[in-house]
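Colleague: this one's sequence-less:
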């Protein structure tokens, strides 16, 4: 029953807002400077829309539905569902008609609705409390772990090894002979005494 109630409420809201749209846009007075000087669209724009509207209108009737899907039939049907759906739709039309007929402004001024149920404020708070926090954590990880340890750490290690190896490359033939002899002594010691 709750889902059916939501479906009825949706039928009411759909009819309400569709008639509100028609009354405000097509039968209402202009509400802004730009709307007062608005012009109809040229035939190059409205022509294709009319051509597309004709099959869209007839597509909703389902003339060809039996060709594509089998239509199941119930032995007995309940008439209360279409009656309630039609009543919800008519109630939405009547309420919208009496609220928005010949109006220049909104008939009911609710602060929460005027402020769009404070959805923008909620998103602003959500972004500040989650996205900004995650961005600062990500910036810390990027700056100190990835860049600090990964990039600068690897380059510093390479630079350090290069500095140590630079001490061995002195450019003096006597030093190279000494290191060569030291290496030979090390190899002999390692092979004989190990």
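Modeller: Cool, the structure landed. Every value quoted in this text rests on a predicted model; they were computed, and no experiment measured them.

Colleague: C-alpha from now on. contacts and neighbour counts both.
Modeller: Fine.

Colleague: Show me which residues of stretch 100-117 are buried.
Modeller: Neighbour-count burial for stretch 100-117 flags residue 100 (criterion: 16 or more other Cα atoms under 10 Å).

Colleague: where does it sit relative to the chain's centre, distance-wise?
Modeller: In terms of Cα atoms, centre = their mean, to the nearest Å, the centre of stretch 100-117 is found 28 Å from the chain centre.

Colleague: One more: stretch 117-129?
Modeller: So, by Cα atoms, centre = their mean, the centroid of stretch 117-129 is 15 Å from its chain's centroid.

Colleague: and what of stretch 82-93?
Modeller: 34 Å.

Colleague: Just the buried residues of it, please?
Modeller: 85, 88-93.

Colleague: So what touches it?
Modeller: 8-9, 11-16, 19 (Cα atoms under 8 Å, 6 or more residues apart in numbering).

Colleague: 10 Å - rerun?
Modeller: Around stretch 82-93, the neighbours that count as contacts under Cα atoms under 10 Å, 6 or more residues apart in numbering are 4-5, 7-20, 80-81, 94, 96-97, 99.

Colleague: Make a ChimeraX selection of whichever of the residues you listed turn out to be buried.
Modeller: A single ChimeraX command selects the buried members of these (16+ other Cα under 10 Å):
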select :8,9,10,11,12,13,14,15,16,19,20,96,97
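
Colleague: In helices only, show me the contacts of stretch 82-93.
Modeller: 4-5, 7-20, 80-81, 94, 96-97, 99 (DSSP state H).

Colleague: OK, contacts around the residue nearest the centre of the chain?
Modeller: For the chain, the residue nearest the mean C-alpha position is residue 123 (12.3 Å; Cα atoms, centre = their mean). Contact partners of residue 123, counting by Cα under 10 Å, 6+ apart, are residue 129.

Colleague: Please identify which helix or strand holds it.
Modeller: Residue 123 belongs to helix 119-126 when assigned by DSSP states H and E.

Colleague: And the following helix or strand past that helix, what does it pack against?
Modeller: Going down the chain from helix 119-126, the next helix or strand is helix 132-140, by DSSP H and E. In terms of contacts (3 or more Cα pairs under 10 Å, 6 or more residues apart in numbering; DSSP states H and E), helix 132-140 is not packed against any helix or strand.

Colleague: Tell me which residues are up against helix 132-140.
Modeller: Outside helix 132-140, the residues that touch it by Cα under 10 Å, 6+ apart are 126-128, 131, 141-143, 145-147.

Colleague: and it, which residues are buried?
Modeller: Per 16+ other Cα under 10 Å, helix 132-140 contains no buried residues.

Colleague: Taking their axis directions, it and helix 119-126 sit at what angle?
Modeller: 40 degrees (axes from the mean of the first three to the mean of the last three Cα atoms, to 10 degrees).

Colleague: and after helix 132-140, which helix or strand comes next?
Modeller: Counting by DSSP H and E, what follows helix 132-140 is helix 153-168.

Colleague: list the helices and strands that following helix packs on?
Modeller: Helices and strands touching helix 153-168, by 3+ Cα pairs under 10 Å, 6+ apart, are helix 173-192.

Colleague: structure B:
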């Protein structure tokens, strides 16, 4: 499930067709780790230290991925890092006592609105002639009204606006964290602010304002074959938490029963602050007013991994070169050459150039051969 430090594959997995990305990031590949931990939750519950490590990894992944998302310009890459962050929430829940069900509940609700957002981004990319840079979009609200409203609903669910499915599942995780692990709860509250911030940034830059390029200016609404699935997923992004079925006793039992706790207050405050901050910073902008290379370059983790790989490659290369120079070459090249030279030198001793000596040696050899045959 792409948790630190093994997360680097997931953002690159969105390079394929958008429907494939929607499946991968919503309900298939990335769900495997969360589901596996949920199935062995009884084992995790019996190992307190392991549970703390799992929760901490999830919390740190959620926070760092959210920070990375704040500086991404590719619309699908922003959503990919949001997937990383939400997976961090789910993994965090698996390490909290009593939080496993809440994590699975969030996995269920997340599948709907994340599939909606990825398919919505695909519609935007298609309409903008395969442009993925949000700073080369703008003004799509008028050009693509259906995509605009469905993407807005998906964004609302992702940032946990009250009443949407994402609100109930995220609150269930944070409430469980508040009861049993204050450190990861703090990380979760921070993510509750960052998620509205970077999604407001994406939404405002891509859909509002004026078109920044000809491709955005000539964008048009996609056909029914593309917007009908968006409409269906938009409905489910709102109501999926209310039709949990078997999940009713597996994390979704609190749906429809809201209590104004400390977690809820801070979470809602983070939501409002994130949306207002994103709107204030990015509304009407033609370029990003914030430049944080550390976040844009993903905390330089890719460079770190490449550096480690290069060190290993250099060490391996030096080792193989030494083996070739001092073991393989002497044994397979120099030793046979020396043997051939020595054999030639010995044989050359018999090549004296004297006909009488050759006749004598021939006769001697014939006698020895006859003796061996007869006796």
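Modeller: Great, that's in hand. From a predicted model like this one, the values you see are computed outputs, not experimental measurements.

Colleague: and the residue nearest to the centre of structure 1, how far is that from residue 20 of structure 1?
Modeller: In this view, residue 123 of structure 1 and residue 20 of structure 1 are 28 Å apart by Cα to Cα, to the nearest Å.

Colleague: And residue 98 of structure 1, by the same measure?
Modeller: According to Cα to Cα, residue 98 of structure 1 and residue 20 of structure 1 sit 10 Å apart.

Colleague: Now do the same contact list for the counterpart of residue 141 of structure 1 in structure 2.
Modeller: Aligned by TM-score structural alignment, residue 141 of structure 1 pairs with residue 319 of structure 2. Counting by Cα under 10 Å, 6+ apart, residue 319 of structure 2 touches 313, 325.

Colleague: Distance of residue 319 of structure 2 relative to residue 148 of structure 2?
Modeller: Using Cα to Cα, residue 319 of structure 2 is found at 58 Å from residue 148 of structure 2.

Colleague: okay, stretch 118-136 of structure 2 sits on what stretch of structure 1?
Modeller: When structure 1 is aligned by TM-score structural alignment, stretch 118-136 of structure 2 has no counterpart there.

Colleague: wait, isn't residue 169 of structure 1 in contact with residue 177?
Modeller: No - in this structure residue 169 of structure 1 lies outside contact range of residue 177 using Cα atoms under 10 Å: 11.9 Å.

Colleague: now stretch 155-167 of structure 1, how far from the centre of its chain.
Modeller: Relative to its parent chain, stretch 155-167 of structure 1 has a centroid offset of 49 Å by Cα atoms, centre = their mean.

Colleague: Report the mean distance between that stretch and its aligned residues in structure 2.
Modeller: In the superposition with structure 2, the average deviation recorded for stretch 155-167 of structure 1 is 2.9 Å (mean Cα distance after the TM-score superposition for structure 1).

Colleague: buried ones in that stretch?
Modeller: Within stretch 155-167 of structure 1, no residue counts as buried by 16+ other Cα under 10 Å.

Colleague: Stretch 323-334 of structure 2 now?
Modeller: Result for stretch 323-334 of structure 2 [16+ other Cα under 10 Å]: no buried residues.

Colleague: now do stretch 294-311 of structure 2
Modeller: In stretch 294-311 of structure 2, counting by 16+ other Cα under 10 Å, buried: 295-296, 298.

Colleague: still on that earlier bit, any chance of the contacts of helix 132-140 of structure 1 in JSON lines, plus distance to residue 39 of structure 1?
Modeller: Output for these, formatted as JSON lines (distance: Cα to Cα, whole Å):
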{"residue": "126", "distance to residue 39 of structure 1": "41"}
{"residue": "127", "distance to residue 39 of structure 1": "41"}
{"residue": "128", "distance to residue 39 of structure 1": "43"}
{"residue": "131", "distance to residue 39 of structure 1": "44"}
{"residue": "141", "distance to residue 39 of structure 1": "56"}
{"residue": "142", "distance to residue 39 of structure 1": "54"}
{"residue": "143", "distance to residue 39 of structure 1": "56"}
{"residue": "145", "distance to residue 39 of structure 1": "60"}
{"residue": "146", "distance to residue 39 of structure 1": "58"}
{"residue": "147", "distance to residue 39 of structure 1": "58"}
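
Colleague: For burial, what's the neighbour tally of the residue mapped onto residue 245 of structure 2 from structure 1?
Modeller: Under the alignment (TM-score structural alignment), residue 245 of structure 2 pairs with residue 64 of structure 1. Burial of residue 64 of structure 1 is recorded as 9 neighbouring residues (other Cα atoms under 10 Å).

Colleague: doesn't residue 211 of structure 2 fall inside a strand?
Modeller: No - read with DSSP: H, G, I helix; E, B strand; the rest coil, residue 211 of structure 2 is coil and lies in no strand.

Colleague: My read is that it contacts residue 218, right?
Modeller: Yes - between residue 211 of structure 2 and residue 218 there is a contact under Cα under 10 Å: 8.8 Å.

Colleague: who's more crowded, these two?
Modeller: residue 211 (22 against 13).

Colleague: so how far is residue 268 of structure 2 from the more buried one?
Modeller: Remark: distance between residue 211 of structure 2 and residue 268 of structure 2 (Cα to Cα) = 32 Å.

Colleague: Also residue 78 of structure 2?
Modeller: 22 Å.

Colleague: Same check on residue 325 of structure 2?
Modeller: In terms of Cα to Cα, residue 325 of structure 2 sits 67 Å off from residue 268 of structure 2.

Colleague: what does residue 22 of structure 2 give?
Modeller: 28 Å.

Colleague: With residue 249 of structure 2 instead?
Modeller: Taken as Cα to Cα, the span from residue 249 of structure 2 to residue 268 of structure 2 is 25 Å.

Colleague: same deal with residue 180 of structure 2?
Modeller: 21 Å.

Colleague: corresponding residue for residue 149 of structure 2 in structure 1?
Modeller: So residue 149 of structure 2 corresponds to nothing, using TM-score structural alignment.

Colleague: and the host helix or strand of residue 149 of structure 2, how far from the chain's centre?
Modeller: Following DSSP H and E, one finds residue 149 of structure 2 within helix 145-158. Distance of helix 145-158 of structure 2 from its chain centroid, counting by Cα atoms, centre = their mean, is 23 Å.

Colleague: So for it, what gets flagged as buried?
Modeller: Neighbour-count burial for helix 145-158 of structure 2, with 16+ other Cα under 10 Å as criterion, is recorded at 146-158.

Colleague: and which of the buried residues of stretch 294-311 of structure 2 is nearest residue 94 of structure 2?
Modeller: Checking these against residue 94 of structure 2 with Cα to Cα, the nearest one is residue 298 at 25.2 Å.
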